[in-house]
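Novice: need a structure here:
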Amino acid sequence: MICALMIGRAGSTGFPGKNTYPILGRPLCAYPLMAAHNSRYISRIFVSTDCPKITAVAQEFGAEFIERPSELATKEALGEDVFAHGYREIKRRLSDEGKTIELMVLLFANAATITAELIDEGIEILRHDSSVDSAVTTSVYNMWSPLRARKIAEDGCLHPFVPFETFGDPKTLNCDRDSQGEVHFADMSVSVVLPHCLEHLEDGLLPQKWMGQKIAPIRSWGGCDIDYEWQVPMVEFWLKKHGIQDASEE
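Specialist: Presented below is the predicted three-dimensional model:
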């Protein structure tokens, strides 16, 4: 059985209420639920939350609920621990029914740049290649190459965040944003993972250890999880480009 698990909490501080913020006339968290609901392969959708508003939205998609423990509902709590907790609860429930989990589809309530087609592509990647641990959406953001990253040092000036030598001979490097080739970022829209990734987080690759070690890309563009209000127009643009209309126009 393939199960989707969306996580989202009530107490966002950087962008209060972001998970239910209106995007094209729908709550933000409706979009990952829509994608999971329309997937050809997902059998059941679960939501781990402490937020009544997210719960209300998820009920419209027939989601089953996992109560998010208070210690996992703080800004310090790691997403990997919330996913692992949710997975264990889903595994327990399915075990009681005599069922097992083939794959987990992991979603964030604030990541709307996802479609059923992208989810299904990730599922098909894992079904066709047993050597990979996960398949995740990636977007190419060459403008954010680590070569361009800076930090403010004790002298108050900007210094390379990563030593230039990491990328080769500094004398051969240039400022062109494409000079390091495609720079892929896991954009958090979806992670399709094997169960063992959640059972053995300690073996996973930083920074998202739920992805395991061998991670296949699901190529996307413009993907992101919304953490700031200025990202809203970007996500609305992405959704419109993928044929999703404003709810008021339907």
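
Novice: hey, let's count contacts and neighbours off CA atoms from now on
Specialist: Will do.

Novice: Contact partners for D81?
Specialist: L72 (C-alpha atoms under 8 Å, 6 or more residues apart in numbering).

Novice: did I read that right, it in a helix?
Specialist: Yes: residue state for D81 (DSSP: H, G, I helix; E, B strand; the rest coil) corresponds to a helix.

Novice: For it, give its distance to M6.
Specialist: To M6, D81 is 13 Å away according to C-alpha to C-alpha, to the nearest Å.

Novice: now do A35
Specialist: 11 Å.

Novice: Before we compare anything, build this one as well:
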Amino acid sequence: MIDDKSVLAIVPARGGSKGLPGKNKRPLQGKPLVAWPIGAALGAACVDKVLCTTDDAEIRGIALAHGAQAPFLRPAHLASDCASSIDAILHAVDYLAERGEHYDYVVVLEPTSPLTASADVDAALRTLHARRADADSIVGVSRVESTHPEYDVRLGADGRISPYLAADFKSLKRRQEIEALHFLEGSLYISATPALRVEGGFYHGRTLGYEVPRWKSVEIDELVDFLFVETLLANLDQLAALDAAAHHS
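Specialist: Below is the predicted model of the structure:
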């Protein structure tokens, strides 16, 4: 609960994956990938219930073993490559509502973002709850750094490059001069339940951004991402120290 508002956390985890087959069941530091967001949700003080929606019986078993509820297997039409993720989320919300369980907020944590911590979930929820007068949802964002569009170029048919934004290369801005931009990084999604139904998603004009450091924004889609996250997890102390230094600078 947050004040008197109930919170449902949903972990969506399909059985199919083209980029990294079986990734949601793949062990990350000895724990299946799907178990990481479940652990983050269970550890969040504001979350009342953690539900895993999956079409895969083995993933369902893993979810149950790690403390989530998984009362159903997702219908096949909500688990295909072209199925909408929001439809799968609303299916889970409706399943509970039909059984008399209603929640004021819905949190979605995906296995592809295993670096999200319980503290992130609570902080984002509290931010949204405090801003309910002018916001209905909050999503993870991270600052654009090395890939800032100021430094993008076009590659011409003749092989020559030209600036994408600047008039010429002499006009390129220094890093200290560029506008701060952020990208939608997918580590967490939270919405007031009525707004989720009305908007059909988490992104709209009343959406806040919850800023996370670049290292937490890594999403696992391919093997190289998985290996990268393993390295990050092995160096969490150093990363935490960097974050602390950044907050005090």
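
Novice: Next, the TM-score between them, please.
Specialist: Overlay of the two chains. TM-score (TM-score structural alignment, normalised by the length of the second structure): 0.79; 227 aligned residues with a C-alpha RMSD of 2.7 Å.

Novice: out of A35 and M6 of the first structure, which sits in the busier spot?
Specialist: Legend: neighbour count by other C-alpha atoms under 10 Å for A35 of the first structure and M6, higher for M6 (28 against 21).

Novice: check contacts around the counterpart of the more buried one in the second structure.
Specialist: In the second structure, the residue paired with M6 of the first structure is V11, using TM-score structural alignment. Neighbour list for V11 of the second structure: V34, P37, I38, V50, L51, C52, T53, V108, L109, E110, P111 [criterion: C-alpha under 8 Å, 6+ apart].

Novice: Help me confirm that V11 of the second structure is found in a helix?
Specialist: No: counting by three-state DSSP, V11 of the second structure is not part of a helix but strand.

Novice: Relative to S220 of the first structure, how far out is the counterpart of I86 of the second structure in the first structure?
Specialist: Under the alignment (TM-score structural alignment), I86 of the second structure pairs with E80 in the first structure. Counting by C-alpha to C-alpha, the gap from E80 of the first structure to S220 of the first structure is 22 Å.

Novice: picking that back up, out of the contacts of V11 of the second structure, which sit inside strands?
Specialist: V50, L51, C52, T53, V108 (DSSP state E).

Novice: Nearest to G15 of the second structure among these?
Specialist: T53 (10.5 Å; C-alpha to C-alpha).

Novice: Counting neighbours, what do you get for the closest residue to the match of I86 of the second structure other than its chain neighbours?
Specialist: The shortest distance from E80 of the first structure to any non-neighbouring residue, by C-alpha to C-alpha, 6 or more residues apart in numbering, is to W210 (5.8 Å). W210 of the first structure has 30 neighbours, counted by other C-alpha under 10 Å.

Novice: Hmm, W210 of the first structure is touching C197, no?
Specialist: Yes: counting by C-alpha atoms under 8 Å, W210 of the first structure touches C197, with 5.4 Å between them.

Novice: Give the aligned equivalent of Y41 of the first structure in the second structure.
Specialist: In the second structure, Y41 of the first structure lands on C46 (TM-score structural alignment).

Novice: element containing the residue nearest the centre of the second structure, please.
Specialist: Of all residues in the second structure, the one closest to the mean position by C-alpha atoms, centre = their mean is S187, 2.3 Å from it. Here S187 of the second structure, judged by DSSP states H and E, is contained in strand 182-192.

Novice: and the very next helix or strand once past that strand, how far out from the chain's middle?
Specialist: Per DSSP H and E, the first helix or strand lying C-terminal to strand 182-192 of the second structure is helix 193-199. Helix 193-199 of the second structure has its C-alpha centroid displaced from the chain centroid by 18 Å (C-alpha atoms, centre = their mean, to the nearest Å).

Novice: in the first structure, what residues pair with helix 193-199 of the second structure?
Specialist: Using TM-score structural alignment, helix 193-199 of the second structure lines up with residues 195-201 of the first structure.

Novice: Need the residues that contact that stretch.
Specialist: Residues outside stretch 195-201 of the first structure that contact it (C-alpha under 8 Å, 6+ apart): 80, 83-84, 87, 101-104, 133, 203-204, 209-212.

Novice: switch the cut-off to 7 Å
Specialist: The contact list for stretch 195-201 of the first structure (C-alpha atoms under 7 Å, 6 or more residues apart in numbering) reads A84, L103, M104, D133, G204, K209, W210, M211, G212.

Novice: what's the burial count for D96 of the first structure?
Specialist: Residues contacting D96 of the first structure under the criterion other C-alpha under 10 Å number 10.

Novice: quick revisit: can you tell me which of the contacts of V11 of the second structure are buried?
Specialist: Among these, those classed as buried by 16 or more other C-alpha atoms under 10 Å are V34, P37, I38, V50, L51, C52, T53, V108, L109, E110, P111.

Novice: quick one: the strands in the second structure?
Specialist: Using DSSP E, strands in the second structure cover 7-12, 27-28, 31-32, 49-53, 105-108, 137-143, 153-155, 161-163, 182-192, 207-211.

Novice: Distance to P21 of the second structure for the ones you listed - can I get that in CSV?
Specialist: Output for the strands of the second structure, formatted as CSV (distance: least, C-alpha to C-alpha, whole Å):
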stretch, distance to P21 of the second structure
strand 7-12, 16
strand 27-28, 13
strand 31-32, 13
strand 49-53, 18
strand 105-108, 22
strand 137-143, 26
strand 153-155, 34
strand 161-163, 37
strand 182-192, 20
strand 207-211, 30
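
Novice: Give the residue farthest from the middle of the second structure.
Specialist: Farthest-from-centroid check, the second structure (C-alpha atoms, centre = their mean): D158, 40.1 Å.
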